[in-house]
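K.L.:
My questions concern the predicted model and sequence given below.
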Amino acid sequence: MPKRISVRGAIISNDVAWIYELFDIEHTSPQMVMEQIEDANGDDLEVIINSGGGEVYAASEIYTELKSYTGTVETRVVGLAASAASVIAMAGDKVLIAPTAEIMIHNSSMGYHGDHRDMNKASEMLQNTDKTIANAYRLKSGMDEKELLDLMGKETWLTPQDALEKGLVDEIMFENEIKLTASASVSNLIP
């Protein structure tokens, strides 16, 4: 039986987790995930994701830990994997999505201040960050960087079918289940 890890709420850095804990706000930090990975002792992992995203570097750390894990990692998008959470979803050896879930990908953003030189540096940093985010999608889907950056630039919301067609997920959950129906009929008609 795989060990379950939840990725819910905001994706945050370790140093601000105490604030979320103080106010009992749902969140996920790299340390939380790493502790659960260590407890798994090589057993397979099932990572349940429902998050609107958060800090890209925290997500990168979680992604890297999951990709480096020795056991099998299955990620399951059960509600939303948006922004930084979509990066984490790409860490699965197998990526599944619920038929009612969505994935959202977009460009990185930040608040910044300074003069025009600072703004130019910030712009360059964001463009580089977008490329690193696109790497996670590229490694999963095989899509080229330009196409991914275009989708990110448009802030693209992907239905389960869209995500499957683009190779960002491997399977839509419950899709292969066949529903059997039984029909009982009481009738005076003779066949």
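P.N.:
That came through, no problem. Numbering: from 1, shown residues only.

K.L.:
can we go C-alpha only for contacts and neighbour counts from here?
P.N.:
Fine.

K.L.:
doesn't E74 fall inside a strand?
P.N.:
Yes. According to DSSP: H, G, I helix; E, B strand; the rest coil, E74 belongs to a strand.

K.L.:
Presented hereafter is structure B, for comparison with structure A:
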Amino acid sequence: MKRTWELKQAATPDTLEMYIYGDVKSDYFDWWTWDMVESETSANHFRNELAKYPDVKEIKIFINSYGGSVFEGTAIYSQLRRHPAQKTVYIDGFACSVASVIAMAGDRVIMPKNTMMMIHNAWNIVAGNATQLRKAADDLDTIMAGNRQSYLQKSNGKITEEKLIELLDAETWLTAEQCIEYGFADELLEKDADLTEAKQLLQKMNKTLEQQLSYNRAIAVQFRELAKEPIQKTPPSEPPPEPPKENKTIKFMAALFR
């Protein structure tokens, strides 16, 4: 049974098998136990596990992931690129977002005809003043300038940077045939992959998005209801007040979540 994340010795002693079957996540601090927890899909964990096999000659990497942390994924990509072993990547379902970056570390990338990659620009959630927000946007541009190199190096001239930027801006799903065309993959398998686990990953992703949309719709309804109410209520004994002032903050929030 394939685990979500695993790096293990294969049947031959000089070969490793690496499975990426879930989110790529960084290490995190557990506030309940007051301990730093090492994520099984962090670059730190991968480095520690890889160090256990100093003489490995081949690494087989099996990917079925819709991505995760760009920092962790990029670091894993760099560790694989540096490693002298022969790297063969098998796309077992979907290699999305930073999982596609990890795939670019392969000397050979093999894709069954029914598998796909998805590439897009890095994104982040930020808060702060205008200067900080502009800096965050500039930082993302810098991150993507480096991120694009992984695709360009793998493609070996089959795609221009201008075309790559166009695909990234459009958040593009690529078929196995297109990945071969752009140089992101090297070999197309006629036999279809078993996408059972891949479909489960997509269903999980869609469920998360649906939950977020439901939450936003519920908040929007509440703000719209609040926007209909006057700010102040005057006791009946007082003279009729002036027309209530428009609550611009609530109306703005209602429009934002519409």
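P.N.:
Looks like it came in fine. Keep in mind that this is a model prediction, so the values were computed, not measured.

K.L.:
What does the TM-score come to for these two?
P.N.:
The TM-score (TM-score structural alignment, normalised by the length of the first structure) is 0.81; 169 aligned residues with a CA RMSD of 2.1 Å.

K.L.:
any idea how far the closest residue to M253 of the second structure other than its chain neighbours is from L168 of the second structure?
P.N.:
Ranked by CA to CA, 6 or more residues apart in numbering and with sequence neighbours excluded, the top spatial neighbour of M253 of the second structure is F223, at 6.5 Å. According to CA to CA, to the nearest Å, F223 of the second structure stands 35 Å off from L168 of the second structure.

K.L.:
Also A254 of the second structure?
P.N.:
32 Å.

K.L.:
which stretches of the second structure form helices?
P.N.:
Using DSSP state H, the helices found in the second structure span residues 43-50, 70-82, 98-103, 130-155, 161-169, 176-182, 196-228, 248-256.

K.L.:
how about those, which one is nearest Q9 of the second structure?
P.N.:
Q9 of the second structure lies closest, by CA to CA, to one member of the helices of the second structure: helix 43-50, at 10.5 Å.

K.L.:
how far apart are that closest one and its match in the first structure?
P.N.:
Per the superposition on the first structure, helix 43-50 of the second structure and its aligned residues are separated by 2.7 Å on average (mean CA distance after the TM-score superposition for the first structure).

K.L.:
okay, the angle between that helix and helix 70-82?
P.N.:
30 degrees (axes from the mean of the first three to the mean of the last three CA atoms, to 10 degrees).

K.L.:
Who are the packing partners of helix 43-50 of the second structure?
P.N.:
When contacts are defined as 3 or more CA pairs under 8 Å, 6 or more residues apart in numbering; DSSP states H and E, helix 43-50 of the second structure packs onto strand 5-9, helix 70-82.

K.L.:
Where does the first one end up in the first structure?
P.N.:
Against the first structure, there is no aligned range for strand 5-9 of the second structure (TM-score structural alignment).

K.L.:
repeat for stretch 176-188 of the second structure
P.N.:
Going by TM-score structural alignment, stretch 176-188 of the second structure sits over residues 160-172 in the first structure.

K.L.:
Surely V56 of the second structure and T12 touch.
P.N.:
No. Assessed by CA atoms under 8 Å, V56 of the second structure is found out of contact with T12, at 10.0 Å.

K.L.:
The two: which has the busier surroundings?
P.N.:
Between V56 of the second structure and T12, counted using other CA atoms under 10 Å, V56 has the larger neighbour count: 19 against 9.

K.L.:
who touches E74 of the first structure in this structure?
P.N.:
44-47, 92-96 (CA atoms under 8 Å, 6 or more residues apart in numbering).

K.L.:
Sort out which of the residues you listed are in strands and list them.
P.N.:
Among the contacts of E74 of the first structure, DSSP state E puts 45-47, 94-96 in strands.

K.L.:
Quick check: I49 of the first structure vs S123 of the first structure, distance?
P.N.:
30 Å.

K.L.:
For these two, indicate the residue with more neighbours.
P.N.:
I49 (25 against 15).

K.L.:
Now do the same for that one: its match in the second structure.
P.N.:
Using TM-score structural alignment, I49 of the first structure lines up with I63 in the second structure.

K.L.:
Confirm for me that V169 of the first structure is in contact with L96.
P.N.:
Yes. Using CA under 8 Å, V169 of the first structure is in contact with L96, at 5.7 Å.

K.L.:
Common neighbours of these two, please.
P.N.:
In contact with both V169 of the first structure and L96: no residue, using CA under 8 Å, 6+ apart.

K.L.:
Name the nearest residue to D170 of the first structure, sequence neighbours excluded.
P.N.:
Leaving aside its sequence neighbours, D170 of the first structure sits nearest to V95 (CA to CA, 6+ apart; 5.3 Å).

K.L.:
Now which residue in the second structure aligns to that neighbour?
P.N.:
Per TM-score structural alignment, V95 of the first structure is aligned with V109.

K.L.:
just curious, which of the ones in strands among the contacts of E74 of the first structure is nearest to M143 of the first structure?
P.N.:
Checking those one by one against M143 of the first structure (CA to CA), the nearest turns out to be V95, at 15.9 Å.

K.L.:
hang on, that closest one packs against E171?
P.N.:
Yes. Here V95 of the first structure reaches E171: they are 6.8 Å apart, a contact under CA under 8 Å.

K.L.:
residues making contact with stretch 20-33 of the first structure?
P.N.:
5-14, 17, 58-59, 61-62.

K.L.:
tell me which residues in it are buried?
P.N.:
Of the residues in stretch 20-33 of the first structure, 27-33 count as buried by neighbour count, 16 or more other CA atoms under 10 Å.

K.L.:
got it, and stretch 39-52 of the first structure?
P.N.:
Quick answer for stretch 39-52 of the first structure (16+ other CA under 10 Å): 40, 43-52.

K.L.:
Taking those together, which two end up most distant?
P.N.:
Among those, the pair separated by the greatest distance (CA to CA) is D43 and G52, which sit 27.6 Å apart.

K.L.:
Count the residues that sit near I76 of the second structure.
P.N.:
Counted with other CA under 10 Å, I76 of the second structure comes out at 25.
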